[in-house]
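K.L.:
mind looking at a prediction? Sequence and model below.
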Amino acid sequence: MENGSESLTIGAFAKAAGVNVETIRFYQRKGLLLEPEKPYGSIRRYGATDVTRVRFVKSAQRLGFSLDEIADLLKLEDGTHCGEASSVAEHKLRDIQDKLADLQRMENVLTQLVCACHSRRGNVSCPLIASLQRGEESRDAGAV
């Protein structure tokens, strides 16, 4: 990996990238970040390109991309594969939209159950517990 001025120790690299040292090592084990050669009798050094790569990974994670998806995006990082990158992003967008729809269904069911709990009178069993025991609402909400 050619980084120009490779002068950062792993600790300084982690700090510059806004992560901890174990995150750097984890990314190396996952193949998201190359481990530089260790000169005889010295320590590994990292550079600005490494910092940029870790920031890319963290930005992609904040958008919901898995590490495997990020690895695929990193293969396209030269910027000439916009169509392929767009396809990966469109797939992620559909996944997020599906999850949002599931969350909306769960919210609606739980809202109804909470309202039923608040409106119950007397010695009636709890609507939430009864519903969960029947398993009806959890299926309707798309729960796993």
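P.N.:
Ah, there it is.

K.L.:
CA atoms for contacts and neighbours, from now on please.
P.N.:
Noted.

K.L.:
buried ones in stretch 20-40, by neighbour count?
P.N.:
I24, R25, Y27, L32, L33, E35, P36 (16 or more other CA atoms under 10 Å).

K.L.:
quick one, helices of this structure?
P.N.:
10-17, 21-30, 48-62, 67-74, 82-119, 127-134, 136-140 (DSSP state H).

K.L.:
quick check: closest non-adjacent residue to G47.
P.N.:
Spatial nearest neighbour of G47, chain neighbours left out: E6 (4.2 Å); criterion: CA to CA, 6 or more residues apart in numbering.

K.L.:
putting a second one here so we can go through both:
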Amino acid sequence: MNRDAMNRDAMSRDDMPIGDFSRRTGCAIETIRFYEKIGILPKPRRRGRYRLYEATDIGRLVFVRRARELGFTLDEVRALLHLAGAGAQACGEVRDLASAHLQDVRRRVADLRAMERVLTEAVQRCDAGGEAACPLIETLSAA
């Protein structure tokens, strides 16, 4: 039996190497390593030079990915992970964190809408073609 086959036989059913973990979670290997480095994910067990992940690690990484997709910062994700372990009594703190994040998202959406209006107007002025100078360049140059 070759070394790889022996290593596979020695692993429990929950053990998965980083490539399998990446495929099962949809998270890039580099991102997984980064999350480990900054403490978002715990250091996995190792067998030789191979990182080994368990089924419970999948849930944690999916949680992290989903929180990041919703725009939470890494510090906010850390706080959410900590609060997730505290049970129902932490629900108020989670709500406060999510509420503050929602306000930030709404501010960014308002900023994006303002940008959209300015760009729409500039593009429409370009389409009209009646100006000597480029309306978009003029808009970007305006104080």
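P.N.:
That came in fine, so what should we check first? Computed from a predicted model, the values in this text were never measured in an experiment.

K.L.:
select, out of the helices of structure 1, the one closest to S42 of structure 1.
P.N.:
Closest of the helices of structure 1 to S42 of structure 1 is helix 10-17, at 12.6 Å (criterion: CA to CA).

K.L.:
let me see the contact set for the aligned partner of Q61 of structure 1 in structure 2.
P.N.:
Residue correspondence to structure 2 (TM-score structural alignment): Q61 of structure 1 is matched to R68. By CA atoms under 8 Å, 6 or more residues apart in numbering, R68 of structure 2 lies in contact with L74, V77.

K.L.:
then P44 of structure 2?
P.N.:
R51, L52, Y53.

K.L.:
and it, what pairs with it in structure 1?
P.N.:
By TM-score structural alignment, P44 of structure 2 lines up with P36.

K.L.:
distance check, the residue most central in space within structure 2 against A122 of structure 2.
P.N.:
Closest to where the C-alpha atoms of structure 2 average out (CA atoms, centre = their mean) is R68, at 2.8 Å. Counting by CA to CA, to the nearest Å, the separation of R68 of structure 2 from A122 of structure 2 is 33 Å.

K.L.:
repeat that for M115 of structure 2.
P.N.:
Distance from M115 of structure 2 to A122 of structure 2, by CA to CA: 11 Å.

K.L.:
same thing with T56 of structure 2?
P.N.:
T56 of structure 2 is 52 Å from A122 of structure 2, by CA to CA.

K.L.:
higher neighbour count, the two?
P.N.:
A122 (19 against 9; other CA atoms under 10 Å).

K.L.:
which non-adjacent residue is nearest the more buried one?
P.N.:
L136 (5.1 Å).

K.L.:
structure 1: which residue goes with that neighbour?
P.N.:
So L136 of structure 2 corresponds to L128, using TM-score structural alignment.
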